[in-house]
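*Asks:* My questions are about this predicted structure, shown below with the sequence.
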Amino acid sequence: MENFIVSARKYRPATFETVVGQQHITGTLKNAIKNNQLAQAFLFCGPRGVGKTTCARILAKTINCTNPTAEMEACGQCDNCQSFQNGHSFNVHELDAASNNSVDDIRSLIEQVRIPPQAGKYKIYIIDEVHMLSQSAFNAFLKTLEEPPSYAIFILATTEKHKILPTILSRCQIFDFNRIQVEDISSHLATIAQRENIAFESDGLHIIAQKADGGLRDALSMFDQIASYANKNITYKAVIDNLNILDYDYFFKLTSFLTAAEVSQTLLLFDEILNNGFDGNNFINGLATHFRNLLVGKDAATIKLLEVSENIKQKYLDQCRQTELSFLLTALNLANTCDLNYKNSKNQRLQVELALIKMCHIRSVVHLAQQPLSTSNTATDQDQDKKKTSLSKVEDEKPKIEQSSVIEPVPQKNTSVTEQQPVIPTSISLEEKPKETPKVAAIPSATSISINIPKANPASTLIPSLNDLERVANGEDDGKPKTVTGEAREPFSYDRLLEVWNKYVQILKAADKINLFTILNNFAPILLSPVLIEISVESKTQEQFVQQESVELMNFLRNELQNFAIDITFKQVERKLENRLYGNREKYEYLVNKNPKLEDLRRRFNLDINP
């Protein structure tokens, strides 16, 4: 136990070549040393555990090495390298700004800067967690950082660059360290496992690399922990048990249940996951990640985004071929909504179960939505042929109609006669017609027409929403019309337009839509052409607000005016406001303009006007 050293320290890189995943940084630093173009100050930024302090120490050792290699690496044999490796170098000073952040600590460092190096060419000052310095300490450090002695080099390291003063940033060469890739961490862990004679499974190391979130130090800490837990046999099962991670198999099995619409099996599997001690929020996030991986696996160009081992990647590729794109997109949306509502829900388990039940019905809902659409297209073509035939018969019978009795016609669905009436889904008799229907000459009794209007299928005009799965699954409908169709082109006057316009405005007022009521009530509509109506608004915001309600407005105008070619446009205008009289002087001048004798009266009595 006395000789044990954690892997993060034991295998800490000692040369630029051994730094993992930061080749863009190490390559730049080696070229700067080779060309003798070292800056006065460096700032290393990036997440924790990615090699900032390590690179700072390697740089400090390399620039003082007396026998560097051809690749600009420290030799490790000279006196400067040996003293640095043993921790006795007088040319390298490290300061932890988290615990030494006062102005006195910086003044002490500045005093040390004045002393030139006794051995070696440079004196290097490494300040870790530099963002923790106080404001006064930063200000005391500015002048020395801008104009240090030729032998002094400052290397600052921080995880929060945004907390550093811009005046400090402008005096440094900034190097941004990236999060280390999953594959780089996994291969590095495999190398260490081989050196330590630790048996491992590549899937287990891959899970550790994913859990580390780009930090190699975190990965090495978990590696040591699991090696002790599994007695130097790192398996996939040991990793997920020790790190409390949901097994991939759960998500693969759950996805097969969801696509097969097996609600009971889905809920039982979720209950098993909860009983194993996993949180519902972590589960739903993991499920969303699983759907995301299936989505990127469907395209050969995005397969590289699957940051999993080869065995798991093959499972993803197999399942994504059996899963439709529509299912994945809808399930991702449901999982994201569940995640957003999870923390605010009082019954969090029910929130997740409801999302899973909806996912089970995705396929049936999409099928139900698409089936009527495919049949309605054929039916529409047949209806068009029937309409043309019936209309031609009516044209032939026109001369005979003029002498017949008067009845009220029954409009057909999607007909192009001059008057379009609402579709009534029953067989209509003459007594059931609306009183407002204009009367025309009817066909004689010998050629009278009986019209049965079928019920409109709601699914033929609107795709069902997933927000109400039970209603859609049962084929129920709220009975409200979903679309307004027609081909009537009845001309109308401007007075009739104003009458219908005012009627709609009053409907808005009764419905408490005060904002829309105010906008439409401020200006009367303008009839630019027989079918184009101009609406005046005072701002772009009002125009966008009216556009949101434009569908209902146009449907109302088209139905009332019986002209389905009506369209609306917008024009931005300024409302002319009357000049208001606020002060006594303005009021007096207003009265004098009306009666000039008022000024003579004021002068005669020597009156003053109060301000």
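*Replies:* Nice, I can see it. Residues are numbered from 1 along each chain as shown.

*Asks:* rest of the way, CA atoms for contacts and neighbours
*Replies:* Noted.

*Asks:* any chance you could map the strands in the protein?
*Replies:* 41-45, 92-96, 123-128, 152-158, 173-176, 199-200, 233-234, 406-407, 440-441, 526-527, 532-537, 567-572 (DSSP state E).

*Asks:* which residues are contacting the first one?
*Replies:* Contact partners of strand 41-45, identified using CA atoms under 8 Å, 6 or more residues apart in numbering, comprise 52, 145, 153-161, 169, 171-177.

*Asks:* Okay, one more to line up with it:
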Amino acid sequence: MENYIVSARKYRPSTFASVVGQKALTATLRNSISKNRLAHAYLFCGSRGVGKTSCARIFAKTINCRHRNTDGEACNECDSCREFNKGASLNIVELDAASNNGIDDMKNIIDQVQVPPVNADYRVFIIDEVHMLSNAAFNAFLKTLEEPPSYVVFILATTEKHKVLPTILSRCQIYDFNRITIQDMVDHLSYVATQEGIIAEPAALNVIARKADGAMRDALSIFDQVAASSMGNVTYASAIDNLNILDYEYYNRLIEAFLTGNIVDALLIYKEIREKGFDSLFFINGLAQHLRDLMVAGNPKTMCLLEASDQTREALAKVAAKCQPTFIYNAISLCNKADLDYRTASNKQLLVELTLIKLCQLLSPSPHESGAGEGQLRPIKPSAQAPQATTTATTAPQPIASDQQATYGN
């Protein structure tokens, strides 16, 4: 029986061309290799799952390849490439700084720097999560990082560049990795589904990509989870059920309730959402995100800011056409206020329900359009039993008695 390998490992990039969503960056790295303009230290920065460590390994393999192809990729046939692919290369050293962050670990790296490469041109040291190094380790590393032997290349990777010492940053070429776009993730997930013989709806892949929040590794892990639960038939319904995601339909029903001022429907929809097990803070943030999507979908110029499939964009545009911009702006503001107040509220359910009531009253007649829910004030009609005052313009006001003045003064 063949051992199962998760998609995040099985489809991990092995060439620059297979790296998802980083075309400009990988093109720069390939050009620097082909022109033999290699720096002695690189710093790869970016959020999790965007390909930093994968690119570091590909770069390390490629600079030692004996027969690179015309695209600047490693041949995978020379001795150096074969040793790397087997995980037996002595010329590539990896250190996880999250668990090896002391000065002794760094001294060990400094000692290894003095050993020349074996049957290759370079020794490459990949230090992952470099921001986790202690200050003592950073200081011990500085001199070696600044003036390493000619055959040494350092590749540092971090998710938190702001935690790396400025003295380290100044000694490196810095490459910032982009968050992977929804469309790039959907395209790659579609390729993986084809390779694995899995049927996957584009709408379902879009849901998975949005859930991954810009991380390709997370998207592949979520894809495996949904594919396993749906027996190889990944549908939109199975994706939102498995990932516990609120369907757009709930938010669209709420928008309809807001536009018609139907408080009863809004509260009942919220009750339905809570009974499905969704957290109230998750709900209010999801509603704010949906309103934001409607805001950008309402104008063709800002439609590009909406990371969604064409089908989803069209559906959001239809809903957005029913909403005035001021309504959406005020609604987003109310949701944002509810998010800020949520952590300190003693009755969180009441806070959300009050927010929904205010959202339903946003379009009520109000001179201020404040969203506070106040209605148009009407003049109070005099009662039939009330006596009519008959005063004339020439009637002078009666002076207040001295004893009354004394009383008020006290």
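*Replies:* Nice, thanks for sending it over. These numbers come from a predicted model, not from an experiment.

*Asks:* could you pull out the helices for the stretch 251-400 of the second structure?
*Replies:* 263-275, 280-297, 310-320, 325-342, 348-360 (DSSP state H, counting those that start in this stretch).

*Asks:* Figure out which of those is closest to Y248 of the second structure.
*Replies:* helix 280-297 (8.0 Å; CA to CA).

*Asks:* The closest one vs the first structure, average offset?
*Replies:* Superposed on the first structure, helix 280-297 of the second structure shows a mean distance to its aligned partners of 1.2 Å (mean CA distance after the TM-score superposition for the first structure).

*Asks:* What are the buried residues along that helix?
*Replies:* For helix 280-297 of the second structure, burial by neighbour count (16 or more other CA atoms under 10 Å) applies to 280-281, 283-288, 290-297.

*Asks:* Who are the packing partners of that helix?
*Replies:* helix 310-320, helix 325-342, helix 348-360 (3 or more CA pairs under 8 Å, 6 or more residues apart in numbering; DSSP states H and E).

*Asks:* Apply 10 Å and report the result again.
*Replies:* The contact analysis (3 or more CA pairs under 10 Å, 6 or more residues apart in numbering; DSSP states H and E) places helix 280-297 of the second structure against helix 248-260, helix 263-275, helix 310-320, helix 325-342, helix 348-360.

*Asks:* Next, the angle from that helix to helix 263-275.
*Replies:* Relative orientation of helix 280-297 of the second structure versus helix 263-275 (axes from the mean of the first three to the mean of the last three CA atoms, to 10 degrees): 120 degrees.

*Asks:* Where do the helices of the stretch 101-250 of the first structure begin and end?
*Replies:* 103-113, 135-146, 166-169, 182-195, 202-212, 216-229, 236-242, 248-259.

*Asks:* I284 of the first structure touches Q348, doesn't it?
*Replies:* No. I284 of the first structure lies out of contact with Q348 (CA atoms under 10 Å); the separation is 11.2 Å.

*Asks:* Determine how far the last residue of stretch 352-367 of the second structure lies from the first.
*Replies:* 25 Å (CA to CA, to the nearest Å).

*Asks:* What are the buried residues along it?
*Replies:* 352-353, 355-364, 366.

*Asks:* among those, which two are most distant?
*Replies:* V352 and S366, at 22.3 Å, using CA to CA across those.

*Asks:* Tell me which of the helices and strands packed on helix 280-297 of the second structure is the most buried.
*Replies:* helix 348-360 (a mean of 20; mean count of other CA atoms under 10 Å).

*Asks:* what's the angle from that helix to helix 280-297?
*Replies:* Between the axes of helix 348-360 of the second structure and helix 280-297, defined by the same axes, to 10 degrees, the angle is 20 degrees.

*Asks:* For helix 348-360 of the second structure, name the packing helices and strands.
*Replies:* Helix 348-360 of the second structure packs on helix 248-260, helix 263-275, helix 280-297, helix 325-342, going by 3+ CA pairs under 10 Å, 6+ apart.

*Asks:* In TSV, list these along with distance to V118 of the second structure.
*Replies:* Listed next are those as TSV, based on distance: least, CA to CA, whole Å:
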stretch	distance to V118 of the second structure
helix 248-260	58
helix 263-275	62
helix 280-297	54
helix 325-342	58
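
*Asks:* re earlier: could you flag which of the contacts of strand 41-45 of the first structure are buried?
*Replies:* Here, 16+ other CA under 10 Å leaves 52, 145, 153-159, 161, 171-172, 174-177 buried among the contacts of strand 41-45 of the first structure.

*Asks:* For N559 of the first structure, state which of these is nearest.
*Replies:* Nearest to N559 of the first structure among those, with distances taken as CA to CA, is K161, at 62.6 Å.

*Asks:* who touches the closest one in this structure?
*Replies:* 43-46, 129-131, 169, 174, 176 (CA atoms under 10 Å, 6 or more residues apart in numbering).

*Asks:* Go again with 8 Å.
*Replies:* 45, 131.

*Asks:* re the thing from before, closest one to I207 of the first structure among the strands of the first structure?
*Replies:* Taking these one by one with CA to CA, strand 233-234 is closest: 11.0 Å.

*Asks:* mean deviation of the closest one from the second structure?
*Replies:* Per aligned residue, strand 233-234 of the first structure averages 1.1 Å (mean CA distance after the TM-score superposition for the first structure).

*Asks:* Run through who's touching that strand.
*Replies:* Contacts of strand 233-234 of the first structure (CA under 8 Å, 6+ apart): 198-201, 204-205, 226-227.

*Asks:* looking at it, T355 of the second structure is touching N336, isn't it?
*Replies:* No. Shown here, T355 of the second structure and N336 do not form a contact pair, counting by CA atoms under 8 Å, at 10.2 Å.

*Asks:* got any residues that touch both of these two?
*Replies:* With CA under 8 Å, 6+ apart, T355 of the second structure and N336 have no common neighbours.
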